[in-house]
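Colleague: Build me a structure from this.
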Amino acid sequence: MESRFRANHPLYKFFALCCFLLVVVFLMQRSNVSMDEELNQLPKVTRSEILSKPKPQQYYVKTSKCQIPYVDPFNSEVMEFYKPESLVTCSNQSDLIWTDYNERLKSHVLHIDEEVALQLLNFTDAEFNCFYREISYGSKADTYDKLRANKYFTDGYLVPRHVEGIIVECQTAEEPKLVLQKDAFVFIQYQQLPKDLVKPKGVRKPSVIMYGIDSLSRINLRRTMPKVFNFLKGPGWFEMQGYNKVADNSFPNILAILSGYSERTAKENVCDTNEPGCLDKMPMMWKFYENASYLTGYAEDESNSNHFNYLKPGFERKPMDYYFRPLLRALEEEMDVYRLPEHDYMRYCLGRRMANRYIYDYGRQFTHRFVHERPIWGMFWSNHFSHDDPFMPSAMQDKVLGDLLEFQGNKDFEEMIMIFFADHGTRFGRLTQLKEGFLEERLPMMFIYLPPWFRETYPTYAKALELNQHRLSSNFDLHNTLKHIVEIGGTPDGPQLPKSFDCPTCQSLFYPLPEDRTCSQAGIEEHWCTCEPYKVIHGREWTEPIADSVIDRMNEYLVHKNLSQLCSNLTLNYIHKTEIKTGLNASWHDELKEVETAVYRIKFKVEQNSADFQATVVYNSVTKNAEVDVEKISRTNTYKEDSTCIDDKLAKLYCICFSDLKPER
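Modeller: Below you'll find the predicted structure:
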């Protein structure tokens, strides 16, 4: 009794509480000492990162021979006029006809929504009929013949396996017939596996899907599609931040990726890409994949402006297994076309759908249908929402993100390497006039995804790709990488595929790129190179002779091409900006002095139709002579209404037709 009383006495409780508090204080002090000791033991740079905010990125690439500065996509200069675009829909009606794919039957199914029909019939009991007309391929690879006879169908109709595209209509049954709704669908129809692929598999072959968006730089992707950019930062994705284009516009940049040639060397060694039949002869990438038993597919969304038909002859034979252009030609001619008022060049709507939805739906079908049972290669490319308006991608980002999420949801990414890329950045308009306009144009986005099994099987390739994210790379490296993927799935003693013809020093991105790589080693000519800094120079007496000399070379070029009877002689209006190449070792405060021979970058306007140009030129101030490849001079404002008198794709950049001359203001 006495001991129990003492244990509960208030003095004992107070004493116990004091002891407990002393222990707590002691432990907290020990904890603080331990944390300080751990921080002191960390490397200084790591400790600094923990105790301060991370520094903003300053460079895409910073190596001993190449420094490509990072551009804030939301800097104050661009935010003065950047405005995200709103999505314009092509129809407010619900779908009367819709399709799905029956996996068990390997067939597409047409469905009719009776509730939508009731609404379109104003809730009357009027009868209606639905029919489709099949799009049949033409005698030439790039055309379609005509629409076949009406084929009536009911809900649940199985589309025959030979049908790849249809125009559908639902009409009232009684006269006068009223069209309730008109629509179009394209189908990737199932193909049986070849016998050699049914056999037990050898080395696992990765599929390759190339998802392309025209004229989208890595800077503008971050600006207009932040949701997409965040997705592309996920596991397995690698951004080639040193990826630098090798030519001016779409065709030569895509040709370099798909063939390894420039137009000039192709003409010298294979054939002239302007001549009919040449594109069929070129060693295009899909041929190597077909030879390795890959199924191949290709689609673009603007038939007049696509890579192989804009001022080019196109293909005479069907180039790959699934080729979209004949279907697109039918859609463009048979469906109502809508163009955005401020961008009347590209078709925005084909019937009830945006043009790019047909393309990317075709790509998704192609991937979903085959990627889990056989190797495939496909390229799916959209021009219409990014070519004419650099900010229109902001309206499309949810659509593009939806495509990527669908690939992810179907587990397609587990089987394929994806190339998410562009051909170049913005080439015209206000973005090119910014301080960073040079970079906006020359640094297209480039992301490569490697599936988990590939990263585990080939860890050195994944490590090299991770390293190469911040090293200079080009279209020719991507060409070699695509061929490397073909070789990975082949036999160990199989022949190695030829590497890019135009760049013998280029390589697969699955091997580490040299730290001291230069533009010339990556097949990038000086005019497109973003590696070395330039400084602005002033003074008409210094800059005007350079511009005059460049314009002289341009006029000589028009004479040499026998175009001087059609194209006006060019004369200088004024100079926007002149810069001199300083080299990586120059300090910003070094005084600039006119030297006898130097490399200059000059932007100028000519009197004729206020055409703007940018040239990179080696200029001798003593001889007043400019060394410049005229066909590498950039046209930095639109020229579609200036050169209607000629069809030469390159000369159109520099020709101001007499017939198109506008009166001087």
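
Colleague: CA atoms for contacts and neighbours, from now on please.
Modeller: Noted.

Colleague: Give me the packing partners of the helix or strand containing Tyr132, helices and strands only.
Modeller: If you go by DSSP states H and E, Tyr132 is part of strand 128-137. Counting contacts by 3 or more Cα pairs under 8 Å, 6 or more residues apart in numbering; DSSP states H and E, strand 128-137 packs against strand 144-147, strand 151-153, strand 165-172, helix 325-334.

Colleague: how about the helices in the stretch 51-200 of the chain?
Modeller: Along the stretch 51-200 of the chain, counting by DSSP state H, counting those that start in this stretch, helices occupy 76-79, 114-120, 195-198.

Colleague: Let me have these in JSON lines, extended by distance to Met396 and mean neighbour count.
Modeller: Shown next, in JSON lines, are the helices of the stretch 51-200 of the chain (distance: least, Cα to Cα, whole Å; neighbours: other Cα atoms under 10 Å):
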{"stretch": "helix 76-79", "distance to Met396": "20", "mean neighbour count": "12"}
{"stretch": "helix 114-120", "distance to Met396": "27", "mean neighbour count": "15"}
{"stretch": "helix 195-198", "distance to Met396": "38", "mean neighbour count": "10"}
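
Colleague: burial of Asn291, as a residue count?
Modeller: 10 (other Cα atoms under 10 Å).

Colleague: before we go on, could you also do this sequence so I can check it against the first one:
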Amino acid sequence: MMAKLQFPSLVKRHFQNDNVQHIPTEKTIKAIYDTFLEIGLVRDRERSGRPSVTTSKKLDESAEVLSNNSVGYNILGDGTPAQIIPMLTGMQEKELPSTLHRDKNGSFVNVYPFVWNKYRDQGYVTGYAEDGPNIGIWTLRLRGFNQTPTDHYMLPFYRLPVTKSFLYAQNSYCFGNQTSFELFLSYIRRFWTSYPTDNKFFFGFFKQYTHDDYSRGSLTDAPIFDLLRTLHKSGQLERTVFILMTDHGARFSAARRTPQGTIEERLPFMSFILPSSFRQKYPRAVNALRTNINRLTTPLDVHATLLSLLDMNEASSTNNVNVTQRAISLFNFDIIHIDFLPMQT
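Modeller: Model (predicted):
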């Protein structure tokens, strides 16, 4: 566990008790721990023989790629389900059949009209990954899935006893020679490279580093960059609309009690990476996105955006949008029909 690496002598003694032949020095153990705290990685990066690029430069490059950042993306309610359920179903929880644990007649969440079902119906390979089932989106208050929801599903891995012993011990961030976040991203990477020519839809949600204290969020920077670099080198990023997002800001912290914290809690991060071929083929939709990211939007609009990606020819040619619709694709630009209700006197 990474917490124990704070005490190199204890780690060294552990290796001795296990009769490990090549025991690293305390200096090496401390260096591994310091590296993890700095960049979120415990293994060496691939090297080409040239000096490695500095982390700050890599993160600057990532920031440039993530330039389509929605500054007006707004939450719909308190907590994660209030954002993710509308994003993936187009409906709020109260509008869907009850799936609560306390409801004896409640359904499993498979009854929800998940957007990945629409992608699967159109021939896409689908995947879903979420860590921490003990505080899961679909398992904390809700009854969860009674059938595998997507073609690839990571939850069974997190329920294995060996996984729990590694990842759910206090202050544990490692699984073997990988951090828990590297492991999570490796599942997504393998999913993507396993279907190089197939259409794919994947939704991943990782919360271990930031659920209780978002100050550790920076540990995800370098691993995310490595994933983007892998997808770019393989050519997959050129065939992918990549959305990087958070569900909400801090809910329980000293920062949350400040005016700035209140704003951040309601305006989480949402960013789009679009392939160059997409930008060339649908310039009008891209211009609409660049305009709409400065408007007040919600998870319902993101759901409409995900649906529009299934038929961009139709989405990019739509001109008339009624602003009273509660869900409008971010690729839709011209809002020309506004109905105002008469004032009551």
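
Colleague: Would you pull the TM-score for this pair?
Modeller: Here the TM-score for the pair of chains, by TM-score structural alignment, normalised by the length of the second structure, is 0.73; 286 aligned residues with a Cα RMSD of 3.3 Å.

Colleague: residues in the second structure aligned with the strand holding Tyr132 of the first structure?
Modeller: For strand 128-137 of the first structure, there is no aligned range in the second structure, judged by TM-score structural alignment.

Colleague: does the residue in the first structure that Phe181 of the second structure lines up against count as helix, strand or coil?
Modeller: Alignment note (TM-score structural alignment): Phe181 of the second structure maps to Asn356 of the first structure. Classification of Asn356 of the first structure using DSSP: H, G, I helix; E, B strand; the rest coil returns helix.

Colleague: same question, Cys503 of the first structure
Modeller: Cys503 of the first structure is classified as coil under three-state DSSP.

Colleague: Could you verify my assumption that it touches Asn475?
Modeller: No. The pair Cys503 of the first structure / Asn475 is not scored as a contact, 9.8 Å apart, by Cα atoms under 8 Å.

Colleague: Between the two, which has more neighbouring residues?
Modeller: Asn475 (29 against 22).

Colleague: which stretches of the stretch 151-300 of the second structure form helices?
Modeller: 155-158, 161-167, 180-194, 221-233, 259-266, 276-281, 283-292, 299-308.

Colleague: Phe36 of the second structure is nearest to which of those helices?
Modeller: helix 221-233 (10.4 Å; Cα to Cα).

Colleague: Where does that closest one end up in the first structure?
Modeller: The aligned range for helix 221-233 of the second structure in the first structure is 397-409, by TM-score structural alignment.

Colleague: with the second structure superposed, average distance for the matching stretch?
Modeller: Here the mean offset of stretch 397-409 of the first structure against the second structure after fitting is 2.2 Å, by mean Cα distance after the TM-score superposition for the first structure.

Colleague: can you list the residues that contact that stretch?
Modeller: Under the criterion Cα atoms under 8 Å, 6 or more residues apart in numbering, residues Thr224, Met225, Lys227, Val228, Phe231, Tyr360, Arg364, His368, Phe413 lie in contact with stretch 397-409 of the first structure.

Colleague: Same list (those) but as JSON lines, adding distance to Lys463 of the first structure and neighbour count.
Modeller: Below are those laid out as JSON lines (distance: Cα to Cα, whole Å; neighbours: other Cα atoms under 10 Å):
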{"residue": "Thr224", "distance to Lys463 of the first structure": "30", "neighbour count": "25"}
{"residue": "Met225", "distance to Lys463 of the first structure": "27", "neighbour count": "21"}
{"residue": "Lys227", "distance to Lys463 of the first structure": "26", "neighbour count": "16"}
{"residue": "Val228", "distance to Lys463 of the first structure": "24", "neighbour count": "19"}
{"residue": "Phe231", "distance to Lys463 of the first structure": "21", "neighbour count": "13"}
{"residue": "Tyr360", "distance to Lys463 of the first structure": "31", "neighbour count": "23"}
{"residue": "Arg364", "distance to Lys463 of the first structure": "29", "neighbour count": "19"}
{"residue": "His368", "distance to Lys463 of the first structure": "29", "neighbour count": "16"}
{"residue": "Phe413", "distance to Lys463 of the first structure": "19", "neighbour count": "25"}
